[in-house]
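Participant: 3D model of this:
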Amino acid sequence: MTKRIKLTTWLVVLCVLMLVLAVINLNTGQMSISPSQIMNLIIGKGSYDSQLVIFDFRLPRITVTLVVGFALAIAGNVLQSTTQNPMADTSFLGINSGAGIAVMLFMALVKNQDANLFLLPTMALGGALLSTVLVFAFSYKKDTGITPNRLLLTGVALAGLYSSIMVLLTLKLSPENYQFVMNWLAGSIWGTSWEYIVMLLPWFIICTVFIFSKTRTLDTFNLGDDVAQSLGVNLKRERIVLIGAAVILAGVSVSISGGIGFIGLITPNLARRVIGFKHSQQLVLSGVLGSFFLLAADTVGKLISTTSEIPVGILVAIIGAPYFVYILMRTK
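Facilitator: Okay, the predicted model is just below:
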């Protein structure tokens, strides 16, 4: 009962903070819109310019940050639970870098990019899936299977390889496409229209519902492989389908938001510290924390500079990189 009250308290506080951040975010930019003007828009009395800025630009961006933050957080939670590695994250398992190569190939090879813009998220998802398969394939050994350390090191090594390939691919890009790719890799949220949100939502809903239906299975991973197998859990099958759902969720998200890392690293570890290891509660708190962190980073970036966009991924990395070092030092 205590944990349930504790979880509810956290969720209420985070939701209130996100509401405040959303109002600040809506009001921040080259065109300032006050809370009273926002209220007028809600009741249908706002000006056309204000309506255009809020409903066509700022509100879709806020929606993307909330959905992507939630998705990356629970994807990271699943990856950490299934691999039993507290340092597992989308950025360390090749998801971001694989999607990055796909984005660069799209910009370099597709000529009529505006007409094929929805092909970009599809290619990014394909790159993320292929990269993750390679990471797990190279991490596997017949005697020991996949160990957390080998998985992490393989992901880092392949990310370095992907970075080298991306440097070579930049030679094929025009200055405009090069700038777009660099912003994407830095985590600049670019898919800020309702069309991209509609494309993201079916994947988000299906994968999220599936992951939440597997909370008891995720709990058994905490008991160790031997105990889980003795309870009748098919570890190999469950691990594959859960990791697959997490990769699809993360791949679709980063294809729209750009290469944002560390959300899936920070939030599950914080949620475990606060709420414990029960996934029915841990996943909820992780997701809401992910939405909060990404919205906070986007709002801070807009407050720092209203004329030029600061990529959200950079601000998240400023917090995430030291936290990764902290976890690394505490991990045996």
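Participant: every contact and neighbour count from this point should use C-alpha atoms.
Facilitator: Fine.
Participant: mind listing what Met104 touches?
Facilitator: Met166, Leu169, Thr170, Val181 (C-alpha atoms under 8 Å, 6 or more residues apart in numbering).
Participant: specify which member of the residues you listed is nearest to Phe118.
Facilitator: Closest approach between those and Phe118, by C-alpha to C-alpha: Val181, at 15.8 Å.
Participant: now do the contacts for the closest residue to Ala317 other than its chain neighbours.
Facilitator: The shortest distance from Ala317 to any residue other than its chain neighbours is 6.5 Å, reached at Phe262 (C-alpha to C-alpha, 6 or more residues apart in numbering). By C-alpha under 8 Å, 6+ apart, the contact set of Phe262 is Asp89, Thr90, Ser91, Val316, Ala317, Gly320, Ala321.
Participant: following up with a second sequence; could you model it the same way so I can compare the two?
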Amino acid sequence: MIQSALIKKQRIIICILLALIILTIVVGMGMGYASLSYDRLIPTLFGQGTFKEEFILFSIRLPRIIITLLAGMALALSGAILQGVTRNDLADPGILGINSGAGVAVAIFFLFFPVSADSFVYLIPLLAFIGALFTAVLIYGLSYKKEAGLQPVKLVLIGVGCSMALSGVMIVLISSAERAKVDFIAKWLAGNIWGDDWPFILALLPWLITLIPFTLYKAHRLNLLGLSEPVAVGVGMSVEKERISLLLAAVALAASTVSVTGGISFIGLMAPHMAKALVGPRNQLFIPIALLLGGWFLLIADLIGRNIFDPNSIPAGIMVSLIGAPYFIYLLLKK
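Facilitator: Predicted structure coming up:
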């Protein structure tokens, strides 16, 4: 039974985070290389702006803001699932190499196959999912022992090793590619949010609409998996079946996100940890907060990165890493 005081606290935090997200969105709509006056935002939103104002808002700013918010939410949820399933507080799709697997699949397709602009937007999340799934299966298989089950520490070590190996594969792939394609892959690796157009939102949105309710429905099972395998088996849960379905959800969320934002790490590590610190370890309570935290973190990172050295921008992935890497070291030392 969840205490009513804790539920009330969760709702207050959610309201605060929603207010912060709305404030950041409003600030982001007005800031950029081509500035948009804040007193013109509401008229422009309702179709009363000039051609330039509507172009800046609807073709440049809003798609990027929405895709950044959705991507941060998806990465946070993926990290929360991975931490629960693996019982490892350091689990994150970027650290475990899942993002790298998705990136290699996308790079192979982009560099060596003919690309159609119409199909590319919708094919790329599927290709990223295949690459990420292959990587996740490899890491899971190498860190699992029949007698001892899944080994959390070994999982992280193997994941980091796979991530480094896949980074090497990526370098080999781009070493003989065309200059224009190499530039795109380099920006992708840095976490540059390149899929900032409405079709990319439509490509990412179905994954979130499907997998957020699925994860919340499985929250109780995630709680049990986070305790231990004997406890989960003792209450009659099919551990491997639940673990595989949740891992597939985590991989799908990470892959679909990475396919449009590039290699962004640490969101999936930080957001669940901070949410747990606020309302405790129950997945029903902290997952909604982690979703909003992840979206807000990536919004802030992209906003700062786009405007700190105007007109040159710093990729959101680098901005997140500047905060996330020290946080990862802190957790590593603490755990």
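Participant: the aligned partner of the residue nearest to Ala317 of structure 1 in structure 2 and Val231 of structure 2, how far apart?
Facilitator: Residue correspondence to structure 2 (TM-score structural alignment): Phe262 of structure 1 is matched to Phe266. Distance check for Phe266 of structure 2 against Val231 of structure 2: by C-alpha to C-alpha, to the nearest Å, it reads 30 Å.
Participant: could you do Phe113 of structure 2 as well?
Facilitator: 48 Å.
Participant: higher neighbour count, those two?
Facilitator: Val231 (14 against 9; other C-alpha atoms under 10 Å).
Participant: so that one, which state does it fall into?
Facilitator: helix (DSSP: H, G, I helix; E, B strand; the rest coil).
Participant: surely it and Leu224 touch.
Facilitator: Yes. The pair Val231 of structure 2 and Leu224 qualifies as a contact (C-alpha atoms under 8 Å) at a distance of 6.9 Å.
Participant: ranges for the strands of structure 2?
Facilitator: Secondary structure of structure 2 (DSSP state E): strands at 144-145, 149-150.
Participant: okay, and the last one goes to which residues in structure 1?
Facilitator: Yep, that's strand 149-150 of structure 2 we're talking about. The alignment of strand 149-150 of structure 2 onto structure 1 (TM-score structural alignment) covers residues 145-146.
Participant: ok, stretch 63-80 of structure 2 next?
Facilitator: Going by TM-score structural alignment: stretch 63-80 of structure 2 matches residues 60-77.
Participant: so what touches the matching stretch?
Facilitator: 22, 25, 88-90, 189, 191-194, 197, 204, 208, 245-247, 249-250, 253-254, 257, 263-265, 267-268, 283, 286-295, 298.
Participant: could you rerun that using 7 Å?
Facilitator: 88-90, 192-194, 197, 204, 246-247, 249-250, 253, 263-265, 267-268, 283, 286-288, 290-291, 294-295 (C-alpha atoms under 7 Å, 6 or more residues apart in numbering).
Participant: ok, stretch 296-305 of structure 1 next?
Facilitator: Leu21, Asn25, Thr28, Gly29, Glu309, Ile310, Val312, Leu315, Val316.
Participant: map Phe109 of structure 2 across to structure 1 for me.
Facilitator: By TM-score structural alignment, Phe109 of structure 2 lines up with Phe106.
Participant: swap that for Phe328 of structure 2, sorry
Facilitator: Checking TM-score structural alignment: Phe328 of structure 2 goes with Phe324.
Participant: likewise Ser175 of structure 2?
Facilitator: Ser175 of structure 2 maps onto Leu171 in structure 1, by TM-score structural alignment.
Participant: number of residues surrounding that match?
Facilitator: For Leu171 of structure 1, using other C-alpha under 10 Å, the count is 11.
Participant: got it, and Ser238 of structure 2?
Facilitator: There are 13 residues near Ser238 of structure 2, going by other C-alpha under 10 Å.
Participant: roughly how far does it sit from Leu155 of structure 2?
Facilitator: Taking C-alpha to C-alpha, one finds Ser238 of structure 2 at 21 Å from Leu155 of structure 2.
Participant: can you pull out the helices in the stretch 201-335 of structure 2?
Facilitator: 219-227, 229-234, 239-261, 267-279, 283-307, 316-334 (DSSP state H, counting those that start in this stretch).
Participant: mind putting these in JSON lines, distance to Ser100 of structure 2 included?
Facilitator: Output for these, formatted as JSON lines (distance: least, C-alpha to C-alpha, whole Å):
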{"stretch": "helix 219-227", "distance to Ser100 of structure 2": "25"}
{"stretch": "helix 229-234", "distance to Ser100 of structure 2": "29"}
{"stretch": "helix 239-261", "distance to Ser100 of structure 2": "9"}
{"stretch": "helix 267-279", "distance to Ser100 of structure 2": "15"}
{"stretch": "helix 283-307", "distance to Ser100 of structure 2": "19"}
{"stretch": "helix 316-334", "distance to Ser100 of structure 2": "13"}
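Participant: out of those, nearest to Leu82 of structure 2?
Facilitator: helix 239-261 (6.5 Å).
Participant: tilt between the closest one and helix 219-227?
Facilitator: Angle of helix 239-261 of structure 2 versus helix 219-227, following axes from the mean of the first three to the mean of the last three C-alpha atoms, to 10 degrees, is 100 degrees.
Participant: helix 239-261 of structure 2 against structure 1, how far on average?
Facilitator: Mean deviation of helix 239-261 of structure 2 relative to structure 1 after superposition (mean C-alpha distance after the TM-score superposition for structure 1): 0.8 Å.
Participant: which strands and helices sit next to that helix?
Facilitator: When contacts are defined as 3 or more C-alpha pairs under 7 Å, 6 or more residues apart in numbering; DSSP states H and E, helix 239-261 of structure 2 sits against helix 62-86, helix 98-112, helix 117-142, helix 198-217.
Participant: pick the most buried one from those helices.
Facilitator: Sort these by mean neighbour count, taking mean count of other C-alpha atoms under 10 Å, and helix 62-86 sits at the top with a mean of 27.
Participant: chain center to that helix, what's the gap?
Facilitator: 4 Å (C-alpha atoms, centre = their mean, to the nearest Å).
Participant: what's the answer for stretch 7-17 of structure 1, then?
Facilitator: On C-alpha atoms, centre = their mean, the centre of stretch 7-17 of structure 1 falls 21 Å from that of its chain.
Participant: only the buried residues of that stretch, if you could.
Facilitator: Within stretch 7-17 of structure 1, the residues that count as buried by 16 or more other C-alpha atoms under 10 Å are Leu7, Trp10, Leu11, Leu14, Cys15.
Participant: check the mean deviation of stretch 99-112 of structure 2 from structure 1.
Facilitator: Mean deviation for stretch 99-112 of structure 2: 1.3 Å (mean C-alpha distance after the TM-score superposition for structure 1).
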